[in-house]
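[1] Build me a model:
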Amino acid sequence: MAISMALNGDSPRTSDSDRDRFQRFQFDNNLNVIIANAPQEPFRLGRLDVGCLVINRMIGTGIFSSVGLVVQGTRSIGVSLLFWFFGLLYCLAGVHLYIEYGLSIPRHRFQGVTQGIPRSGGDLNYLQYVYRKPNYRKGTVLLSVTAFATVFILFGNVAGNCVNFAVMVLQALNTEVTNDAVRAISIAVALFACFTHTFTRRGGILLSNILAVIKLAMLFMIVITAIVAATGAFPQTESAAAKNFNSKNSFRKASTQANDYANAFLLIIFTFSGFEQPNYVLGEISRPRQKFPISMITSVSLVGILYMAVNIAYVNTQDISMSIVPIADQLNEQMNLAERFFELTFGKLNVADNTGQRIFNTFLAVSSFGNIVVMTYTAARVKQEIAKEGILPFPKFFAMNRDVSLARLLRWAHCRPILPRLFGRMLKSRWFVPEGHSEETPVGALILHFGSCLVLILVTYRVEPTNTYRLLAKVYTYSVHAFFGVLLAGGILHLRLNRKEGWRKKAIGINPQLSVMSAIVYLLGSLFPVIVSWVEPSGELERFADTKIHWYLVPLLSWSAIAFGALWWLGFLVFAKRVEKRNGTIFMIQRDPAFARDPPINGSPIQVNETVYLGWVTKENLTTMQASGGRQGESSRHDFVNGDVACANGIRDFDHQLTR
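    This is a model prediction of the structure:
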């Protein structure tokens, strides 16, 4: 556990003697040192990489599994389409919110100007900036950060997607779905994703890009298939658009239960979630101020339009009109709207072989696998930043980058005489040049990510696999997206409406009116399921609820995780006070970031590396260290900023990287 000390960005320039004095201080007090370097320019994420991160994360199983559940929840095609439209507005509001946060926080002084410098970690940084109290000390060990860290470590993994991937693979192969087989495949695919991102970061990003393109092609194919089906190209398939979109049928007998609408919108939030992924790895994006916003907006808009088109495609080819099919059949939880779509189209081509169902399951397997790959990459970076906050045991292990990349194996292969003779042409190719894979990866954070995923897969062993996926997906959406979405939206409103914050001058290039409107939309959209999920379903629709998962389980588990985070924070306070009373020491963390311009001549500043010192020190030693480094202040909030010396060092180092 650690206490972060903040120094004023306007502090005097740190001299070499001050830096030497702190190094001696670090040695004398036996502080742990964590060194984290940003990727070099050839390995940084470009526009395509950022866009594919968003596409690959957003297009998951939600668009295939949630559409029917939303119709079942609202009992109305018209209301369900309106909900999807509101979901798109909610998503775009969230995009604006995350762009504003990402380009404005955290704030550092670089070459005489205090400004926002992009950093990986996403929500962690924004909560730390806005919600400074309650805390252990000023700007240190915040309750908001600890709560988010706890929830994200527990549920910010790919356990649900791994289980769903296993089920879909077995069904696509026409193989019996057994619980043991599902759990074994789930663990294997989680291990594969962590292994890939550990040993070849470049390969993991390439795999993510390929899967994103495949997912886009899948959605385009669904839309085109619906158009073809409407022309009567598929045998014995008639368009149901006239019935389903008839004004008398579209809004007929809509649900009157608040819980149904809350769960339906929670599913839509889950389906649209993923747009925030670039914020998790913002420190790894090349020229983030230029590439990050446009890539995020373009990719989210494309996916949102395709989502609406796919929804229309589903109801266009299926006779689920309220005036035709009994309500009991429509709301049967065993009926999947997307699966029925494939049965009525591709399934007509070969009924005996379950062609439609197998294609549907293959699409879901690909979608789940893509989510696993991209979430493993981004979530590991967030957990690495969490470890730097010192609120985890063994922070150095979980926060360190290590080079265990494929380059080491390639160098070994090049040094063995027999291998170049056997694989000479392959080893000489551009892809297998060792320098192209020599990069550090967050090995400890990836191990933590796999560990939390493994625990959830095993803990839910007695739960039916399909319900395991539903439960974990809903809990993750409720806790990470909805609950903390409320805090983030409220944070923007606080910064905008509180003149003392001076946010208008800090959030340069952001329209204030659009910022407030986006925050209000995102706040209301997130708050709705957080509150209404506690309303017990009743009446006629109660028997159509997911009876295998009690209605209160999702909010109960989510709030339990948040409460556990609060207890962890209180436990830290008690532990730290006891240590302070017994030994007269406090646990501190000092950050020493270095910045550079990207591109070198006139680009915006980026963080190129960071050294974190943490350990127990006496108050006297801490006071001495603060006196040599600067005074506490607001501009950097939670980081030691060693003036322009660190900036200058970063410029020299990074200029060399950019010009190699």
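[2] from here on, contacts and neighbour counts on C-alpha atoms
    Will do.
[3] Let me know the helix or strand that Leu81 is in.
    helix 77-104 (DSSP states H and E).
[4] other SSEs contacting that helix?
    Contacting helix 77-104 under the criterion 3 or more Cα pairs under 8 Å, 6 or more residues apart in numbering; DSSP states H and E are the following elements: helix 62-74, strand 113-116, helix 247-250, helix 258-272, helix 288-316, helix 512-532.
[5] following it, which helix or strand comes up?
    Tracing the chain C-terminally past helix 77-104 and defining elements by DSSP H and E, one meets strand 107-110 next.
[6] Who are the packing partners of that next one?
    Strand 107-110 makes packing contacts with strand 113-116, helix 643-659 when contacts are defined by 3+ Cα pairs under 8 Å, 6+ apart.
[7] if you set the cut-off to 10 Å instead, what comes out?
    Counting contacts by 3 or more Cα pairs under 10 Å, 6 or more residues apart in numbering; DSSP states H and E, the secondary-structure elements packed against strand 107-110 are strand 113-116, strand 585-598, strand 604-618, helix 643-659.
[8] could the ones you listed be laid out in TSV, adding mean neighbour count and distance to Val163?
    Compiled in TSV, the helices and strands packed on strand 107-110 are given as follows (neighbours: other Cα atoms under 10 Å; distance: least, Cα to Cα, whole Å):
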stretch	mean neighbour count	distance to Val163
strand 113-116	18	40
strand 585-598	23	38
strand 604-618	22	37
helix 643-659	18	41
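[9] any chance of those in a markdown table, plus distance to Val182?
    Rendered in a markdown table, the data for the helices and strands packed on strand 107-110 read as follows (distance: least, Cα to Cα, whole Å):
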| stretch | distance to Val182 |
| --- | --- |
| strand 113-116 | 45 |
| strand 585-598 | 43 |
| strand 604-618 | 41 |
| helix 643-659 | 45 |
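[10] who's in contact with the residue nearest to Val617 when sequence neighbours are not counted?
    The spatial neighbour of Val617 that comes closest, neighbours along the chain excluded (Cα to Cα, 6 or more residues apart in numbering), is Thr585 at 5.0 Å. Thr585 is in contact with 576-579, 615-622, counting by Cα atoms under 10 Å, 6 or more residues apart in numbering.
[11] here's the other one to compare against:
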Amino acid sequence: MADHFPQQAKQASETDKLLPHDSFSGSAFGTKCLGSKGLSYAQSYKDGRDGVAQCGGSRGDFSQTKRQLGLFSAVFLIFNCIIGTGIYATPSIILRSSGSVGIALLTWIVGALLASTGIAVYIELGTGLPRSGGEKNYLEFMYRRPRFLITCIFAVYILLMRSQAANSIVFGEYVVHSLSITPSRYNTRAVAFLCLTFCLLIHGVTPTVGLRLQNTLGLSKLVILFAIATFGMFCLTRVPGFSVDESYEMPDNFTWSKFWEGSGTTGVNAFATGLFNVLWSFEGYTRVNQVLSEVRDPVRTIQRAAPLAMLLVTTAYISVNVAYFAVVAKADMLGSGTIVAALFFRNLFGATAEKAVSIIIAISMLGNLLAGIFSGGRVIQELGREGVLPHSSFFASNEPYNGPLAGLFTQYLFSCILMLAPPPGDAYLVLVSSSMYSISMINTLVSFGLLLLHTPLYREWKWSPPFRAPKFVIIIFFLSNVFLVTVPFIPPVPGSRTYKHLPYWAHVAVPRRTSLEHVWCRWLASLIARAKRTLRYPYTTPTIICSICVGDHMSISSVMMSRLMLNLHAATDLGLYSTYIPRAAPDEMTDSSSSQPCRTVELDTLWTADLERSHPGPGPGPRISDPDSRILHDLGVPHPPPSPAPPRTAS
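    Below is the predicted model:
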């Protein structure tokens, strides 16, 4: 990628001389794009420098009006991403899992508190690394070894697991239903295809209009939710004109005996399932972190926008649930196959009002789709700017409409493929559930990495963001995501199979295979075994792991990785194990007008090159040629000098 920007590469080479070995100062692929001499990756943003705008695409791609998102737009970006169909359909699922109205409302409150811990975690990360990309930047910063592996995995994740296929199909189903047409596979997918095309064009060709429409839909959803809450309160307080029709069962959910009736009858497994669904109803609060390069005053804005959006969402969720219980009887909610919102409008305004629910949910899903495509396209653009994707300059560009049209089209293309290709049934359900599960895996890695940054082991990384989440909050968020990762392994109760022809854990297999956790485990095990064989001192396994992970001046992992990863046969499964690096070394690129083509180099070559740069040979200190001796030298362990060669004898 540095071929396209030789001036930045020259600055990076100068920065390299000032930074300690293994400092993370920009791209995960060694392209240091910050242009801030002597500053670390996080510190370079303290003075307002935006590495993204300085190292991606061409210089003409970044207009002065690029930072277009203010507080209002940031709030409704989060609000749009969170509010989908969950609040209209899941309350009956939560009630069935909880057993009583009281436990159901408590479950929603617990879910809101857990989501708030996630908000705190991502505010800290966003203020520490205020650039577009979101989780990509955080994972690169935290998990630097094996080099490039986490970035390649995230690229696969964002392309396959974060598609908008499922949301577009839901939009198509409700639009078709609102037109009094029987939904089928073909008409729902036709509407979904048109919706995706509309989102692509409005965000890619007219970004300003797309942003305004997105904000308008977010405001409309907020008004609709608070209107539902108001109607429910009117019914609860016996306001004339807002009473349940006599032909339907009268609710009695708020008397003390009825409020807790059924508590403790569903079991721990059912409660875990209910909490699982509540947490997913709050998913989407990380999207503003993915577009921070387009947010005005990002550090200040994210600290205000994220809590405000979460406050609006939590208030709306709790108020709407109270309204549902005020209008719909518990037995009707559990026994009917209709979504709760439809029962609400039917009980208050008659059967003809049920169609209004389809229109409301379609509006909600359109806002969700616009926000998802808006943020997802920017993440793909960041992957292009980092050199992860082929033809990086194409994906990094903002031309011709001053927006990431290439990134938006890539997400549109994958969403259309995943929408049209899988047949209905198990394959489609696995696709949707895999996307949800992969988000939990990413959040688990992010929260665990942030916990490590709060430990003394990582003090040399100088992690000092303007906002720091309390450590107990990070621990709670980490444990909640561990819960989400492990719950799918719990067998469902008899008679409630998730899939007809697949095991209940099928949706777990796809993201876990994509994460290549077996490569991580074998890599770490090989490093530990090699270190124990090489080092002549009784270092324990935790000590070696800390040496590998901390990544300070010790080259233990650099040496071992360059040799041992060649023996990890599982690593060859990655088709993404290559990247673009300059034809010439960074310090040789002095002509800012030159633009040389890139070539693809296998990662083992890059590891070996890094090793040679770390040990350049003659200079201060002895030249160390044997890799095992290099380990001992870098660790400061005394080791015997190499034995002199035996004298030659005359033949």
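[12] care to give me the TM-score?
    These two chains, once laid on top of each other, score a TM-score of 0.70 by TM-score structural alignment, normalised by the length of structure 2; 511 aligned residues with a Cα RMSD of 4.0 Å.
[13] quick revisit: okay if I get the helices and strands packed on helix 77-104 of structure 1 as CSV plus distance to Trp551 of structure 1?
    Formatted as CSV, the entries for those read as follows, by distance: least, Cα to Cα, whole Å:
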stretch, distance to Trp551 of structure 1
helix 62-74, 13
strand 113-116, 42
helix 247-250, 27
helix 258-272, 9
helix 288-316, 26
helix 512-532, 11
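[14] closest one to Phe220 of structure 1 among those?
    Closest approach to Phe220 of structure 1 among those is made by helix 288-316 (7.4 Å; Cα to Cα).
[15] quick one: buried residues of the very next helix or strand once past that closest one?
    Following the chain from helix 288-316 of structure 1 toward its C-terminal end, the next helix or strand by DSSP H and E is helix 327-330. Neighbour counts over helix 327-330 of structure 1 (16 or more other Cα atoms under 10 Å) mark 327, 330 as buried.
[16] what do you get for stretch 76-91 of structure 2?
    By neighbour count, and taking 16+ other Cα under 10 Å as the criterion, the buried residues in stretch 76-91 of structure 2 are 76-91.
[17] before we move on, what about stretch 365-383 of structure 2?
    If you call a residue buried by 16+ other Cα under 10 Å, then stretch 365-383 of structure 2 has these buried ones: 365-383.
[18] next one: that stretch to chain centre, how far?
    When C-alpha coordinates are averaged (Cα atoms, centre = their mean, to the nearest Å), stretch 365-383 of structure 2 and its chain have centres 12 Å apart.
[19] counterpart of it in structure 1, which residues?
    Taking TM-score structural alignment as the measure, structure 1 aligns residues 368-386 with stretch 365-383 of structure 2.
[20] circling back: by how much does the helix holding Leu81 of structure 1 deviate from structure 2 on average?
    After superposition onto structure 2, the average distance of helix 77-104 of structure 1 to its aligned residues comes to 1.3 Å, using mean Cα distance after the TM-score superposition for structure 1.
[21] ok, the counterpart of Ser58 of structure 2 in structure 1 - contacts?
    Superposed on structure 1 with TM-score structural alignment, Ser58 of structure 2 falls opposite Ile35. If a contact means Cα under 10 Å, 6+ apart, then Ile35 of structure 1 has 396, 399-402, 591-593, 609-613 as its contacts.
[22] For the aligned residue in structure 1 for Leu105 of structure 2, give its distance to Ala309 of structure 1.
    Using TM-score structural alignment as the criterion, the counterpart of Leu105 of structure 2 in structure 1 is Leu81. Applying Cα to Cα, to the nearest Å, one obtains 10 Å for the distance of Leu81 of structure 1 from Ala309 of structure 1.
[23] Settle it for me: which of those two has more neighbours?
    Ranked by neighbour count (other Cα atoms under 10 Å), Leu81 of structure 1 and Ala309 place Leu81 first, with 20 against 17.
[24] So what's the residue count around the closest residue to the more buried one other than its chain neighbours?
    Taking Cα to Cα, 6+ apart, and ignoring the residues beside it in sequence, Leu81 of structure 1 has Asn311 as its nearest neighbour in space, at 7.4 Å. Number of residues near Asn311 of structure 1 (other Cα under 10 Å) recorded here: 22.
[25] what do you get for Val71 of structure 1?
    Neighbours of Val71 of structure 1 under the rule other Cα under 10 Å: 24.
[26] would you list every one of the strands in structure 2?
    With DSSP state E as the definition, structure 2 shows strands at residue ranges 578-581, 599-602.
[27] for the last one, packing partners?
    To tie it back to what came earlier, the one meant is strand 599-602 of structure 2. Contacts defined by 3+ Cα pairs under 10 Å, 6+ apart place strand 599-602 of structure 2 against strand 578-581.
[28] what's the offset of the strand it packs on from the middle of its chain?
    Strand 578-581 of structure 2 has its C-alpha centroid displaced from the chain centroid by 24 Å (Cα atoms, centre = their mean).
[29] Wait, Phe220 of structure 1 touches Leu306, no?
    Yes. In this structure, Phe220 of structure 1 sits in contact with Leu306. The criterion is Cα atoms under 10 Å, and the distance is 7.4 Å.
[30] So for the two, which sits in the more crowded spot?
    More neighbours surround Leu306 than the other of Phe220 of structure 1 and Leu306, with 19 against 14 (other Cα under 10 Å).
[31] Please name the residues that touch the more buried one.
    Contacts for Leu306 of structure 1 were tallied using Cα under 10 Å, 6+ apart; they are 59, 63, 216, 219-220, 222-223, 300, 312.
[32] Reformat those residues into CSV and put distance to Lys248 of structure 1 next to each item.
    As requested, the contacts of Leu306 of structure 1 are arranged in CSV below (distance: Cα to Cα, whole Å):
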residue, distance to Lys248 of structure 1
Ile59, 32
Ile63, 26
Leu216, 34
Leu219, 29
Phe220, 30
Ile222, 27
Val223, 25
Val300, 33
Ile312, 17
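[33] which stretches of the stretch 101-250 of structure 1 form helices?
    When secondary structure is read from DSSP state H, counting those that start in this stretch, the stretch 101-250 of structure 1 shows helices at 123-130, 143-155, 159-172, 179-199, 201-230, 241-244, 247-250.
[34] Would you point to the one among the ones you listed that's packed deepest?
    Among the helices of the stretch 101-250 of structure 1, the stretch with the highest mean neighbour count (mean count of other Cα atoms under 10 Å) is helix 159-172, at a mean of 25.
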